[in-house]
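Colleague: Would you be able to build a 3D model of this:
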Amino acid sequence: MQNFTTRPEIRGTFGVVTSTHWIASAVGMSILEKGGNAFDAAVATGFVLQVVEPHLNGPAGDLPVIFHSVRDDGPGVLCAQGPAPAAATIEAMKTRGIEDLIPGSGLLATVVPGAFDGWLLLLRDHGTMELADVLTPAIGYCADGHPLLASVAETIASMQPFFEKQWPTSAKVWCADGKKPTALSLFKNPDLAKTYGKLVDAAKGDTREARIDAARDEWRTGFVAEAIGNYLKDAKVMDVTGRRNSALLTQDDITAWSAHFEAPTKIDYHGWTLCKTGPWGQGPVLLQALQILKNFDIAAMDPYGAEFVHTVIEAIKLAYADREAYYGDPDFYDVPVDVLLSEEYGRERAKLISDKASLEQRPGVVEGHEHLAEAAIMRALRKMDVLQDAATGEPTMAHLTDVKGDTVHLDIIDRWGNAVSSTPSGGWLQSNPVVPGLGFGLNSRAQMFWLDEGLASSLKPGARPRTTLTPTIAYHKDGTLLSLGSPGGDQQDQWQLVWLLRMVHHGFDMQQGIDAPLFHSTHFQASFYPRAAESGEMMIEETIGKDVIQTLRDRGHEVAVAQANTVGRLTAAKRHPDGQLQAAATPRLMQAYAIGR
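Modeller: This is a model prediction of the structure:
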C-alpha cells in the first residue's frame, strides 16, 4: 500500500491550529497571530464551530478539554459536562412512561448546558484575552453569514417538515421565511448573534477575570437562564417516543452548576504517557485497550494487515465491554479505574483474544462490582424496538445518510508550548427546539443514562452522563507533546487507537496515519438511542484491500465495507523536542483543515 498523503505535513514554530472546519481553524490561527495563546485560540475556534457546524455542537452542549499548560508544567482536564437536573430520577422518567430508554431527542433528554460556561472558565484561568476578542468572530459569522456546509443544508432540509409541524421555533431559525437553506449559501443566525453580543456587553468589571465571570453569571442567572427557564415552564415537545414531553431541567439547575477542572487519567505505553478524562467520559477505554495490546507484538504486524486489524478489534471489544459495565460519574459511583487500567488486568483480558472473532459481550469481573458485569451482558442482549424519527442520536460517521447529531474537534499548540485538545458536542439543531430568542437549542445527553437501579451509569440527579467525548493529550519521554482527537461517538477512541498504534509501532507520520484506511467495531452496546449492540460487526474502509477483508470474514467478523475516505475525522497537532510544531487534519468530508507557520 502506498505511503502517500492527501495533504502536506503542516510544520512551523509559531503555532498550529487544526479543527473540523476550515473557517474555525483560520479563526484560531488569527487569534495566535494577534498574540493570543492556545487557550484564547481554542475558545475562539470553539465558538465559531458552534456557528458553522450547528448540527454537530452548540452553546448548550457538552465540552471536555484536555490541555497542557506551560505555566502549570503539566496536563489538566476541563469538565464542562452538564449533569442531570435535580428532578431527573428513574422514578420521574417511569411516571412519564419512559421505562427502558431515555429518548434520543427532546426535552426529557436534556441535562444542564455546559459548553458556554466551560469555554469561559478556560479563557478566564488560562487565556490572556477579553471575551469580546474571542467571541467577535463568531458574532460576525452569525450576523453576516457563513457559507453553509452541504451537510448542514441536508440536515436542515431533512428536518424541515418536522420543524414546521412540531418545532416551529427551530423552523424560524433554520428555515427562515419557510425556505430551506442551500449548500454554500450565506447562512445567518441573527438571534444567536444578539445572544452572544449581550453576553459580551455583560462582561464588565475591574479585572479581565471579573469581566469574564460577569458574562458567566449573565448566562447562569441572567437573560439566558431566564429565557430557558421561562420556555421550559410550559414547553412540551415531540420526541422519539411519539409523544410530547416536558423537561425535568429548570432555571435553578442552570444557576446552581458551573464547569470545573480536574486531573487527567493516565497510563504509560511504549515511551508515551497518555492523558484522558475520567470515566464520566469514555476516554479510559483507549487506555484499557492499550494495556491489553501491550501483550502483543504490534510492531511485528503489518499495519494494513488482517492480523493487526483483528487483534485491535478484539481488544476494542473487551475494553468497551468494560466501559458498558463500569463507567459512570465517579462522584456518584466508585468506578474501579485503578483495576481496569492496571497492567495485570490488561494481561488477563489479553488472554481472551484468539484467532477467531468473539461474538460475545465479555466484560471483566472486578471484585466488589461483580453484578455490573452480569447487568451489562443482559442489557446488551435486550431486544429493543428501533424507533425511527427525524430527531435521534449520534452517528457512526460511515453511514452518512441518517439525520443525527455528531461532534467537532480541535487541536491547538502555540509558540510557548501550550496545547489544547477538545471535542465539543451536543446542543445539535436536531436535538431540541430552539429556545425562543436565543438562537440555539438544548442538548439531549441524558439519553446515555440507564433507567436500571444500581448501575455505574444509572440516572441520578446531579450525575454526569457517561459521554463518548474523548480528546487526548500525550507526552513522549523525549519531550514530544501530542494533541489528538476526533468526532464520531463510540468510534472516537477506536480511530485514535488505530492512529496511535501505527504511529508508535510503525513510524507513521501524522497525516499518513490520518489518511490510512481506518476501521472500528460496532459489536458492543452503543451509547446513543436506541442503544443497540451488533454482535461481531465491524466496519472498515475498502482501501484496506479485498484479501484483508476476506481474511477477517474467515476469522468470523461480520465486516461492513465502507467506501474510501468515509470512516474517521481525526485531527492532530504535535510539538517536537526542538520546538517545531506540526499539524494534520482528515480529508474525509473535505472540511477539516490544519494551519500553521
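Colleague: use CA for all of it now, contacts and neighbours both
Modeller: Will do.
Colleague: On the three-state scheme, the residue nearest to His55 when sequence neighbours are not counted is what?
Modeller: Computed as C-alpha to C-alpha, 6 or more residues apart in numbering, the closest residue to His55 that is not its neighbour in sequence is Trp428, at 4.7 Å. Secondary structure state of Trp428, per DSSP: H, G, I helix; E, B strand; the rest coil, is coil.
Colleague: my read: Trp428 touches Val51, true?
Modeller: No - look at Trp428 against Val51 with C-alpha atoms under 8 Å: they stay out of range, at 10.9 Å.
Colleague: still on that earlier bit, what degree of burial does the residue nearest to His55 show, as a neighbour count?
Modeller: 32 (other C-alpha atoms under 10 Å).
Colleague: who's in contact with it?
Modeller: Pro54, His55, Leu56, Asn57, Gly58, Gly61, Gly405, Gly441, Leu442, Asn443 (C-alpha atoms under 8 Å, 6 or more residues apart in numbering).
Colleague: Buried subset of these as a PyMOL selection?
Modeller: Here is the PyMOL command that picks out the buried ones among the contacts of Trp428, judged by 16 or more other C-alpha atoms under 10 Å:
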select buried, resi 54+55+56+57+58+61+405+441+442+443
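Colleague: Just put the contacts of Trp428 in CSV and tack on secondary structure.
Modeller: CSV is the format used below for the contacts of Trp428 (three-state DSSP):
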residue, secondary structure
Pro54, coil
His55, coil
Leu56, coil
Asn57, strand
Gly58, coil
Gly61, coil
Gly405, coil
Gly441, strand
Leu442, coil
Asn443, coil
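Colleague: To check against the first, give me the structure of this:
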Amino acid sequence: MTFTTRPEIKGTFGVVASTHWIASAVGMKILEEGGNAFDASAAMGFALCVVEPHLNGPLGDMPLMIRPTGDATPTMICGQGTAPAGATIEHYKAEGLTLIPGSGLLATVVPGAFGAWMLMLRDHGQLPLRAILEPAIHYARHGHPVLPRVAHTIAGLADFFRDEWPTSYATWLPGGNAPEPESLFKNPALADTWTRLLSEAEAVDGREAQIQAATDAFYKGFVAEMIDDYLRDACVMDAAGGRRKGVMTGQDMAEWSATKEAPLSVDYEDWTVWKGGTWTQGPTLLQSLMTLSGVDIAAMNLNGAEFVHTVTEAMKLSFADREAYYGDPDHTEIPVETLLSPDYAATRRAQIGAKASDQQRPGAIPGFEAWAEAAIDRAGRDFATGPGVGAGEPTMAHLTERRGDTVHIDVVDRWGNMVSATPSGGWLQSSPVVPGLGMPLNSRAQMFWLDEGLPTSLAPGRRPRTTLSPSMAAKRDGSLDLTFGTPGGDQQDQWQLIYFLRLVHGGLNLQEAIDAPLFHTGHFQASFYPRGTRPAHLMLEPNFGTAVIDDLRARGHDIEVAEPWTVGRLTAASRDRAGVLRGAATPRLMQAYAIGR
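Modeller: Have a look, this model is predicted:
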C-alpha cells in the first residue's frame, strides 16, 4: 500500500486547495455562496495576503492560469508588473550596485497581482467584489492566529525594522512587541485600505463597473497616490547594505494593466501540459519533459537513485537554458520554438551522463551564442553583497525565516472552471510598509541583471523573468483535467516536474504523489539576490533512505539531506470526465489544506 498522510479529497460540488487552511476555508465558503472558481480563488488570494504576509502581499505579483469550462486550452493572465520608467541600468550602477538588491525600494516593479485578480473577476467571476474582499477585511481587522513562522520572522527582524523601516515596525510589532505564535494578529491599516477601496468601487452601479472602479482606485487613485507620495522622499536600507531611494512613481502604476495571453504547451505521454511563457520559469518544466520523453521513466523506481539522478540532470540543463535564453518576449526575441522542439530535446538528452554534472551548460542555439556565453560567465562571478536582509525567496523550514516566499491556489468548481494561481512578492521582509496602506512593496526587480544586451537586462517597461509558475495539464482523450503548483522560488518547477512524473508513471493519486519524498538542485544560477550557484548540489528528504542517498553521492552529487518533511509545498486539484473532483495538499509545514465536497 502506498503511504499517504491524508485522504485525497473527492466530491462533485467543488474542491479548493491552498497553502493555508484559512484561505482554503474562505474559498469553500465562496463556492457555497454561489461563486465560481474565479470568485473563490480571488477571495483565497486576498486572504493569503493576511494570513501568510511573510510569503505574499497585495503589492506583489502573480501569474494566473485559468481554464473556463468549455475552453479547449487555458489562458494565462499576467499579473507580473513591469520595471518603472526610471529603472535603468545607468541609474542603478550610479547607485553603486552590481546586483539589484533583494529588498528595498530599488527592487520594486509595478505591483501586478491586484490587477490580475480584477481582470479575472471582471471577465469570469459571478459575485460582487464585496463578497471577495470581506473575508480578508475580517481577518485583517479582527485578527487571525498568527503562524509561528510569521511570528519568528517578525521577531528576527524587530531590530532592523525599528532602526531602518519604522513603518514596518509599527505594522508588524504593534506597541513595540512581536506577536507571540498563535496569538491573534491584526492589520487594521490593511483592513481600512480594502474598506475604502470597496466604498469607492460601490459608488458606481453594476458588478463589472465596480471592479473597474476598484482597479482604477488601486492603479490611478488613492493607492497609487499614497505609494507615489511615499516614494518621493523615502530613502531606506536595502539588502545591499545602503540607503537608497526608489524610482517607481504613480505614473508607472497608471500606465500598467494586466493582460491575457496563450500559455506554452508540450505533449508528454498521453497528456498535454501548459505553462506560462518565457517571462516565467515555466518552460523549464516543459523542456525537462521533452528531454525525458526519450527516457524510460516508467521502468524506473520513482523513489530510486536512477530516477533522482536522471531527472536532476535534465533539470540542470533546462535551468541552464532559463538563465541564458528566457526573458520578456514582448521586448526580446526568445528562441522558444527551438527550446521546446524534439530535435533540441534529443541533443540535451544526450548530455545526461552517468555522473552528476558540475558545469553550467546552456544549449547551443545558432544566433544566440552570446547569451549562452554570458550565462556561463555570470555563473562564475563572485558578487559583492550586503547583509541580505529580506533577500531571496527560499521556501522551507531548513532555510532562513528572514526571507520571503510564495503561496499557491488551486480551485475546480462544479461547472468545471479551473484556476491555478501563484501569488508572491510584497512580503513583510521585502520593503517597508507604505504609510497608511498596511502593505509593503514587492522586490521582483532583483531578477533583472545590470548587464547590457541580455533578455533579462533591466529596462523600463520590461517584465522580470519571474520564478512564479502555476501549471495545468489534461489527458488528451478528455478524461481528466489537472491543476497544480507550489511555492518555492527556483524549486517550483523542479517539484512540479517530479510530482507530474509520479502521477503519469507511478499510478499514484493526487495526495500520494504529493506525499512521496522530494528533491531539488541548487546547481544553477539562483534567481534571487545574491544570485549564487551551488555546482552539483542536490537536496533530498531523508525518507529516500540511506542506500539511495549513498548511491547518488557516489554518482558525484553534492548531497544535502533536508530535515524530514521539509521539501515542497505542492497542492493540486482535478476533474474527470464523470464530473468527480479531487483535491490534495502537502502536509509539509502543517499549513496547506484541500477542502471539497
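Colleague: what's the helix or strand for Leu538 of structure 2?
Modeller: Assessed by DSSP states H and E, Leu538 of structure 2 sits inside strand 537-540.
Colleague: if we can go back for a sec, overlap in contacts, Trp428 and Val51 of structure 1.
Modeller: Joint contacts of Trp428 of structure 1 and Val51 (C-alpha under 8 Å, 6+ apart) are Gly58.
Colleague: Would you check that Arg124 of structure 1 makes contact with Ala215?
Modeller: No - judged on C-alpha under 8 Å, Arg124 of structure 1 makes no contact with Ala215 at a distance of 10.8 Å.
Colleague: So between the two, which is more surrounded?
Modeller: Neighbour totals were compared for Arg124 of structure 1 and Ala215, and Ala215 leads with 24 against 21 (other C-alpha under 10 Å).
Colleague: how about that one, what's its match in structure 2?
Modeller: Counting by TM-score structural alignment, Ala215 of structure 1 corresponds to Ala214 in structure 2.
Colleague: Just give the closest residue to its match, not the sequence neighbours.
Modeller: Spatially, and ignoring its direct neighbours in sequence, Ala214 of structure 2 is nearest to Ala201 (5.0 Å; C-alpha to C-alpha, 6+ apart).
Colleague: and if you look at Ala87 of structure 1?
Modeller: Leu248 (5.7 Å).
Colleague: Could you pull up the contacting residues of the one you found?
Modeller: Pro85, Ala86, Ala87, Ala88, Leu107, Leu108, Thr110.
Colleague: Closest one to Arg11 of structure 1 out of those, please.
Modeller: Using C-alpha to C-alpha, Thr110 comes nearest to Arg11 of structure 1 of those, at 41.5 Å.
Colleague: Quick one: residues contacting the most centrally placed residue in structure 1.
Modeller: Closest residue to the average C-alpha location of structure 1: Leu469 at 3.2 Å, with C-alpha atoms, centre = their mean. Contacts for Leu469 of structure 1 (C-alpha under 8 Å, 6+ apart) come out as Pro64, Gly281, Gln282, Gly283, Thr423, Pro424, Ser425, Pro487, Gly489, Gln492.
Colleague: repeat that with 6 Å
Modeller: Taking C-alpha atoms under 6 Å, 6 or more residues apart in numbering as the criterion, Leu469 of structure 1 is in contact with Gly281, Thr423.
Colleague: and if you look at Val43 of structure 1?
Modeller: By C-alpha under 6 Å, 6+ apart, the contact set of Val43 of structure 1 is Trp119.
Colleague: where does it fall, helix, sheet strand or coil?
Modeller: Applying three-state DSSP: Val43 of structure 1 is helix.
Colleague: Next: Pro464 of structure 2.
Modeller: Applying three-state DSSP: Pro464 of structure 2 is coil.
Colleague: got the buried residues for stretch 347-363 of structure 1?
Modeller: Buried residues in stretch 347-363 of structure 1 (16+ other C-alpha under 10 Å): Arg347, Arg349, Ala350, Ile353, Ala357, Ser358, Leu359, Glu360, Gln361, Arg362, Pro363.
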